[in-house]
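Visitor: need a structure here:
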Amino acid sequence: MNTQTFQALADPHRFQMVELLRQAPLTVGELAARLDLKQPQASKHLRVLSDAGLVELRPQANRRICHLRPEPFEALDDWLTTFRQLWQGRFDRLDDYLQQLQPPAPDAPSDDQGETP
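Guide: This is a model prediction of the structure:
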């Protein structure tokens, strides 16, 4: 897992940029306007996102179109999957334990019914 991903997403403006780019590619100017930033500020944040591999900027005439790159997010999801598996196992064990603590239902047969010594 690349720690640069976390560092890039830790800034609120960069995180908001990623959220906006999830919906659709945007120009640098559009991102700046939506986040109420000056264009140089937006460009600085986009450079950090680009250096982390999260965003790709493609020139189109005199504009730069920003796109999210899926690979870093897939790597992040793979990393998080290990924690999901860990916690799912713990929740399953907790569920089993809680089931053991539950009293049997009144109409449920007990283990010793129907057996003759």
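
Visitor: CA atoms for contacts and neighbours, from now on please.
Guide: OK.

Visitor: just to be sure, Leu37 is in a strand?
Guide: No: assigned with DSSP: H, G, I helix; E, B strand; the rest coil, Leu37 falls outside any strand and is coil.

Visitor: roughly how far does it sit from Glu30?
Guide: 10 Å (Cα to Cα, to the nearest Å).

Visitor: for Thr81, same thing?
Guide: Distance from Thr81 to Glu30, by Cα to Cα: 34 Å.

Visitor: who has more neighbours out of these two?
Guide: Higher neighbour count among Thr81 and Glu30: Glu30, with 17 against 12, using other Cα atoms under 10 Å.

Visitor: what helix or strand is that one on?
Guide: helix 28-34 (DSSP states H and E).

Visitor: what's downstream of that helix, the next helix or strand?
Guide: helix 39-51.

Visitor: the following helix or strand past that following helix relative to helix 39-51, how many degrees between them?
Guide: Downstream of helix 39-51, the first helix or strand assigned by DSSP H and E is strand 55-60. For strand 55-60 against helix 39-51, the angle between stretch directions is 120 degrees (axes from the mean of the first three to the mean of the last three Cα atoms, to 10 degrees).

Visitor: I have a second one here; can you model it like the first so I can compare?
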Amino acid sequence: MRRDVFQAIADPTRRAIIGMIAAQPQNLNSVADKFAISRPAISKHIKILTECGLIVINQQGRERFCEAKLAKLNEVSHWVEQYRQFWNAKLDSLEIYLEELQRKEATPLKNKRTAKRKK
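Guide: Prediction:
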């Protein structure tokens, strides 16, 4: 099955694993010890993260260490950025519209005050 980085970060446990090993590479047992789920479940999460390219596993003697490779998260960052720009543009338009409404509401009041003073 072809997995992508979006599938990897969709699960909160996988996001927690990424955050944990991003700070420092850790062996598989250390990772598993930090979660209240079974080791097979952790192994499945690690497998998904490996398939997505977010972590690599290095053998050091009898230990297997997980190391974060976060470059793939740039794909997520680029995807999010396009929506950030979209919403910023929408909010900027809304701000301009609201400012125009405020100006239009303020203008009749000024005209009424000026008209009363002239009488």
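
Visitor: report the buried residues of the helix holding Glu30 of structure 1.
Guide: Residues Val28, Gly29, Glu30, Leu31, Ala32 are the ones in helix 28-34 of structure 1 that count as buried (16 or more other Cα atoms under 10 Å).

Visitor: distance from the chain centre to that helix, please.
Guide: Offset of helix 28-34 of structure 1 from its chain centre (Cα atoms, centre = their mean, to the nearest Å): 23 Å.

Visitor: tell me where structure 2 has strands.
Guide: Here structure 2 has its strands, by DSSP state E, at 26-27, 55-60, 63-68.

Visitor: I'd like these as TSV, with distance to Arg2 of structure 2 and mean neighbour count appended.
Guide: TSV is the format used below for the strands of structure 2 (distance: least, Cα to Cα, whole Å; neighbours: other Cα atoms under 10 Å):
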stretch	distance to Arg2 of structure 2	mean neighbour count
strand 26-27	25	18
strand 55-60	16	16
strand 63-68	20	19
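
Visitor: can you redo these as CSV with distance to Trp87 of structure 2?
Guide: CSV is the format used below for the strands of structure 2 (distance: least, Cα to Cα, whole Å):
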stretch, distance to Trp87 of structure 2
strand 26-27, 39
strand 55-60, 32
strand 63-68, 31
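
Visitor: please report how far the spatially most central residue of structure 1 lies from Ser43 of structure 1.
Guide: The centroid of structure 1 falls nearest to Asp77 when counting by Cα atoms, centre = their mean (6.6 Å). Using Cα to Cα, Asp77 of structure 1 is found at 27 Å from Ser43 of structure 1.

Visitor: what's the answer for His67 of structure 1, then?
Guide: On the measure of Cα to Cα, His67 of structure 1 and Ser43 of structure 1 end up 14 Å apart.

Visitor: ok, now Pro70 of structure 1?
Guide: 21 Å.

Visitor: who has more neighbours, these two?
Guide: Neighbour totals were compared for Pro70 of structure 1 and Ser43, and Ser43 leads with 16 against 12 (other Cα under 10 Å).

Visitor: touching, that one and Thr27? I think so.
Guide: No: applying Cα atoms under 8 Å, one finds Ser43 of structure 1 not in contact with Thr27, separated by 10.4 Å.

Visitor: joint contacts of these two?
Guide: The contact sets of Ser43 of structure 1 and Thr27 do not overlap (Cα atoms under 8 Å, 6 or more residues apart in numbering).

Visitor: contacting residues for the residue nearest to Val28 of structure 1 when sequence neighbours are not counted?
Guide: Nearest residue to Val28 of structure 1, sequence neighbours excluded (Cα to Cα, 6 or more residues apart in numbering): Arg64, at 6.2 Å. Listed by Cα under 8 Å, 6+ apart, the contact partners of Arg64 of structure 1 are Thr27, Val28, Leu57, Arg58.
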